[in-house]
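Novice: mind folding the following:
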Amino acid sequence: MSAYSTAFRALTAGRALRPADAAQLLADLRREFGEEAADAIEQDLSGQFRRTPTDTDGAFRRKRRDYGAAMRIVNAFRHLAAAPLRPTLPPQHNRSTS
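Specialist: Predicted coordinates for the structure are as follows:
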């Protein structure tokens, strides 16, 4: 059973949920939504960065770089959706020294 249907059933049952059960239900709902959204974004991105016959080597390298950056964002979204109540962001990977 999906987290959405479990939440719907709990909200319409006419009885109050214990706080721990409500928090777990919301965490399951957030995780499930995050996975579905990340999967949909990843599927949408998969066709945008393929090599075409007119691409130069430089253009294809830029496409690969852009795809890698987009996938890092998708994976960070997955990480945040599956994180506990107070999520921590993964460290940034950039060349900044400050």
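
Novice: going forward, measure contacts between C-alpha atoms and count neighbours the same way
Specialist: Will do.

Novice: what's the first helix or strand after the longest helix along the chain?
Specialist: In the chain, with assignment by DSSP state H, the single longest helix is helix 19-46. Per DSSP states H and E, the first helix or strand lying C-terminal to helix 19-46 is helix 57-82.

Novice: report the inter-axis angle for that next one versus helix 19-46.
Specialist: Compare the direction of helix 57-82 with that of helix 19-46 by axes from the mean of the first three to the mean of the last three CA atoms, to 10 degrees and you get 170 degrees.

Novice: and this one, please, so the two structures can be compared:
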Amino acid sequence: MNAYTTAYQALTRGRPLSPDEAARLLADLRTEQGVEFADLLERGLSDKFRRTDTDTNAAFRKKRATYGASMRVISALRALARAPRPTLPNQRNRSTS
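Specialist: Now for the predicted structure:
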């Protein structure tokens, strides 16, 4: 049973949920939705950054760098989705703006 179905059944059962049960259901839902979203993004990116016959070496290096940055973002999304208490990762530069 997926997390959405479990949450729906728990909410429509007619008995109030304890705070721990509600937190667990929401965490399961967040995890499932986050992983599905990251998988969808990854599938969309895999075709976009393939080397074509018209790509120069420099253009393909740019594609590869962009793909790497995109995959780091997707990895961060997966980590946030699976974390018991989500926190944002540290910023990689010292910019204040």
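
Novice: tm score of chain vs chain?
Specialist: Remark: TM-score between the superposed chains equals 0.91 [TM-score structural alignment, normalised by the length of the second structure]; 96 aligned residues with a CA RMSD of 1.6 Å.

Novice: once aligned to the second structure, how far is the longest helix of the first structure on average?
Specialist: With mean CA distance after the TM-score superposition for the first structure, helix 19-46 of the first structure departs from the second structure by a mean of 0.3 Å once superposed.

Novice: distance between that helix and the chain's centre?
Specialist: Its chain's C-alpha centre and that of helix 19-46 of the first structure lie 7 Å apart, by CA atoms, centre = their mean, to the nearest Å.

Novice: now swap in stretch 42-55 of the first structure and tell me
Specialist: Computed by CA atoms, centre = their mean, the separation of stretch 42-55 of the first structure from the middle of its chain amounts to 20 Å.

Novice: which residues in the second structure does that stretch align to?
Specialist: Alignment of stretch 42-55 of the first structure against the second structure: residues 42-55, by TM-score structural alignment.

Novice: buried residues, that stretch. List them.
Specialist: 42, 49 (16 or more other CA atoms under 10 Å).

Novice: span of that stretch from start to end?
Specialist: 22 Å (CA to CA, to the nearest Å).

Novice: checking Gln91 of the second structure next. Helix, strand or coil?
Specialist: coil (DSSP: H, G, I helix; E, B strand; the rest coil).

Novice: count the residues that sit near it.
Specialist: Other residues lying near Gln91 of the second structure total 7 when counted by other CA atoms under 10 Å.

Novice: likewise Ser18 of the second structure?
Specialist: Neighbours of Ser18 of the second structure (other CA under 10 Å): 9.

Novice: quick one, what contacts it?
Specialist: Ser18 of the second structure sits next to no residue when contact means CA atoms under 8 Å, 6 or more residues apart in numbering.

Novice: the first structure: which residue goes with that one?
Specialist: Ser18 of the second structure maps onto Arg18 in the first structure, by TM-score structural alignment.
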